[in-house]
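Pasted the sequence and its predicted model underneath.
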Amino acid sequence: MSFLMLKELSRKIHRRVIVSLESLLARLDSNFAYKNRRKRWETQSSSLRQIFFLLGKSLKFLKK
């Protein structure tokens, strides 16, 4: 394989990983939003939502 082929393959894998992580984050975020409506999870889910928000921002930065 040439260097350019390896580089393109690496980009494709990187994109798939980011898309997979973003969909996982979206699912987790909606799950925590549901628990947040149930009030007893409010404090735990808000801190976890902040963590996932920051992780999502860093993933968007890596995408560029």
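Yep, that arrived.

drop to CA atoms for contacts and neighbour counts, all remaining ones
Noted.

Name the nearest residue to the residue sitting nearest the centre point of the chain, sequence neighbours excluded.
Per Cα atoms, centre = their mean, the C-alpha nearest to the average position across the chain is that of residue 22, at 3.4 Å. Using Cα to Cα, 6 or more residues apart in numbering and skipping residues adjacent in sequence, the residue nearest residue 22 is residue 56, 6.9 Å away.

ok, and here's another one to check against it:
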Amino acid sequence: MSPKAATIQRIGLALLLFAIFLRSGSADGSFTAWAVAVVGLTIVVLAWFASRAARVQERRRSNLESE
């Protein structure tokens, strides 16, 4: 995983932890906690897909160079 993708994924994980913190507080922050959790999870998933696509692209490039 590239350093940029790893950093983006860490930001998403931090948002998920922040959402858990908000959720454990009062019931007032319930919607905010869910919104932060959804954004954090979306960032984590998108970073994972981007890193996977980059690995596949690099593998294809190396296969073309080896032929």
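Perfect, I can see it now. What you are looking at is a predicted structure, and each value in this text was computed from that prediction instead of being measured.

Need the TM-score from the superposition.
Both chains were compared after superposition, and using TM-score structural alignment, normalised by the length of the first structure their TM-score is 0.56; 39 aligned residues with a Cα RMSD of 1.1 Å.

before we move on, back to that, the second structure: which residue goes with the residue nearest to the centre of the first structure?
Using TM-score structural alignment as the criterion, residue 22 of the first structure maps onto residue 50 of the second structure.

Toward the C-terminus, what is the element adjacent to the helix or strand harbouring residue 18 of the second structure?
Taking DSSP states H and E as the definition, one finds residue 18 of the second structure inside helix 3-24. Using DSSP H and E, the helix or strand that follows helix 3-24 of the second structure in sequence is helix 30-66.

name the helices or strands packed onto that next one?
Other helices and strands packing on helix 30-66 of the second structure, by 3 or more Cα pairs under 8 Å, 6 or more residues apart in numbering; DSSP states H and E, are helix 3-24.

The helix it packs on relative to helix 30-66, how many degrees between them?
160 degrees (axes from the mean of the first three to the mean of the last three Cα atoms, to 10 degrees).
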